[in-house]
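this one's structure only:
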């Protein structure tokens, strides 16, 4: 019995150690990424150094370089984090089962709140503005976001009996205008008010571009009231 127990522990201990090391590595990468996002959001890509990120994360430059090759790699990782977060918001809205226009409004409002409150989104937005200064390819901004809104609006138009081809064209145009206006409002709100009024500006954008959307906005659980 003792021999068998010894055999079990001698086999499992290295596996446990490896798993713990992997967990620590994941946590360290997350800490580095959070520090990089905070630095990019506050200072912008050109002004940030690896030393800034290392000091904010409470580690050495060598530890940062172990996980990320250079500052460009950090910018790409933060941009990917931004896109993942946008995807999470979109999936959460889809799960609500709202009518299409309400879903679009809810998506924009939740995105506005996330821009106001979450460093990763603030960093991602700033990196998009500075993409020409980054020595690596980062994903193009808001393409998937626009495609999703287009698909929701097309469903609304199709439900009204419109020609499918015309509905898609109309929905694409409307989605493009909505996304452009929203992210323009995001930038203005950032410059003027540190995004504190972005949810309210977002509602104004939806009302201006879709004048008949008032009843749909009322169905949005995240819409500012009063």
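Perfect, thanks for sending it. Remember, it's a predicted structure, so these values are computed and weren't measured experimentally. Residues are numbered from 1 along each chain as shown.

CA atoms for contacts and neighbours, from now on please.
Will do.

Can you list the helices and strands that the longest helix anywhere in the chain packs against?
In the chain, assigned by DSSP state H, the helix with the most residues is helix 2-43. For helix 2-43, the elements it packs on are helix 50-57, helix 71-94, helix 119-129, judged by 3 or more Cα pairs under 8 Å, 6 or more residues apart in numbering; DSSP states H and E.

Next SSE downstream of the second one?
Going down the chain from helix 71-94, the next helix or strand is helix 100-117, by DSSP states H and E.

Which elements pack onto that following helix?
helix 71-94, helix 119-129, helix 143-159, helix 164-193, helix 198-209, helix 214-218.

Make a markdown table out of the ones you listed and add mean neighbour count.
Output for the helices and strands packed on helix 100-117, formatted as a markdown table (neighbours: other Cα atoms under 10 Å):
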| stretch | mean neighbour count |
| --- | --- |
| helix 71-94 | 18 |
| helix 119-129 | 22 |
| helix 143-159 | 19 |
| helix 164-193 | 17 |
| helix 198-209 | 19 |
| helix 214-218 | 15 |
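
put this beside the first:
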């Protein structure tokens, strides 16, 4: 009587895809829990147990996907920068005037800092980078580059202002914005960040006043 084999000798492609999908969903749950923990408590105070409990799973399950807390911090920071990139790409697709694009990105970033945990976590981890045992991406490089590009395109509008270069202005804007979000976080849990962002745009780029009115996010509060 021939030997019967029940089921395929190797996992089917459908089974592998299902396992991969589940693994992705599990990592997303873990990163969501880690982001909430880092945003609320800061890197030094967070434990793997905090993350596991926040994700509704065991510590072992967390360690299966992430070697340690440093790996979690790096992964959350990577998600943070992907989200920042998504914001810039969404503004790019609007094809707004250059200075309007700058203002719109800053305003959308303000909304994201106020409402999105992963953004809050990523910003806090950057502040705590010296106590994290893994090298995080350099802060806000691509963000500054895209703003520099738009300011370069709007150079004619900026010509009458005493500005050394689009690069200098971009650096000032990014520094001012991320400083403003930090102060707003400390003083009001970012409740006034939109107002602070509107004020810094108008103070640093007064020639953008007309363009700001064209921003879809200009009336957000």
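Noted; the coordinates are in hand. Everything numeric in this text was worked out from a predicted model, so none of it was measured.

what's the TM-score here?
Once superposed, the chains reach a TM-score of 0.91 (TM-score structural alignment, normalised by the length of structure 2), with 212 aligned residues with a Cα RMSD of 1.9 Å.

rewinding a little: adding distance to residue 53 of structure 1, write the helices and strands packed on helix 100-117 of structure 1 out as JSON lines.
Shown next, in JSON lines, are those (distance: least, Cα to Cα, whole Å):
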{"stretch": "helix 71-94", "distance to residue 53 of structure 1": "9"}
{"stretch": "helix 119-129", "distance to residue 53 of structure 1": "13"}
{"stretch": "helix 143-159", "distance to residue 53 of structure 1": "29"}
{"stretch": "helix 164-193", "distance to residue 53 of structure 1": "23"}
{"stretch": "helix 198-209", "distance to residue 53 of structure 1": "28"}
{"stretch": "helix 214-218", "distance to residue 53 of structure 1": "41"}
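
Of these, which is nearest residue 3 of structure 1?
Closest approach to residue 3 of structure 1 among these is made by helix 71-94 (48.1 Å; Cα to Cα).

okay, and the closest one goes to which residues in structure 2?
Aligned using TM-score structural alignment, helix 71-94 of structure 1 spans residues 69-92 in structure 2.

same check, this time on stretch 22-34 of structure 1
Using TM-score structural alignment, stretch 22-34 of structure 1 lines up with residues 20-32 of structure 2.

next one: stretch 185-192 of structure 1
Mapping stretch 185-192 of structure 1 onto structure 2 (TM-score structural alignment) gives residues 180-187.

Distance from the chain centre to stretch 49-59 of structure 1, please.
Its chain's average C-alpha position is 23 Å from that of stretch 49-59 of structure 1, according to Cα atoms, centre = their mean, to the nearest Å.

matching residues in structure 2 for it?
With TM-score structural alignment applied, stretch 49-59 of structure 1 matches the range 47-57 in structure 2.

Then stretch 213-224 of structure 1?
Mapped onto structure 2 using TM-score structural alignment, stretch 213-224 of structure 1 spans residues 208-219.

Show me the contact partners of that stretch.
Residues outside stretch 208-219 of structure 2 that contact it (Cα atoms under 8 Å, 6 or more residues apart in numbering): 97, 99-101, 103-104, 107-108, 198, 201-202.

Equivalent analysis for stretch 73-82 of structure 1, please.
Applying Cα under 8 Å, 6+ apart, the contact partners of stretch 73-82 of structure 1 are 33, 36-37, 45, 68, 120-121, 123-124, 127, 134, 136-139.

at 7 Å instead, please
33, 36-37, 68, 120-121, 124, 138 (Cα atoms under 7 Å, 6 or more residues apart in numbering).

My guess is residue 133 of structure 2 contacts residue 44. True?
No. Residue 133 of structure 2 lies out of contact with residue 44 (Cα atoms under 7 Å); the separation is 10.9 Å.

Mind reading off the mean deviation between the match of helix 71-94 of structure 1 and structure 1?
Superposing on structure 1 and averaging over aligned pairs (mean Cα distance after the TM-score superposition for structure 1), stretch 69-92 of structure 2 comes out at 0.2 Å.
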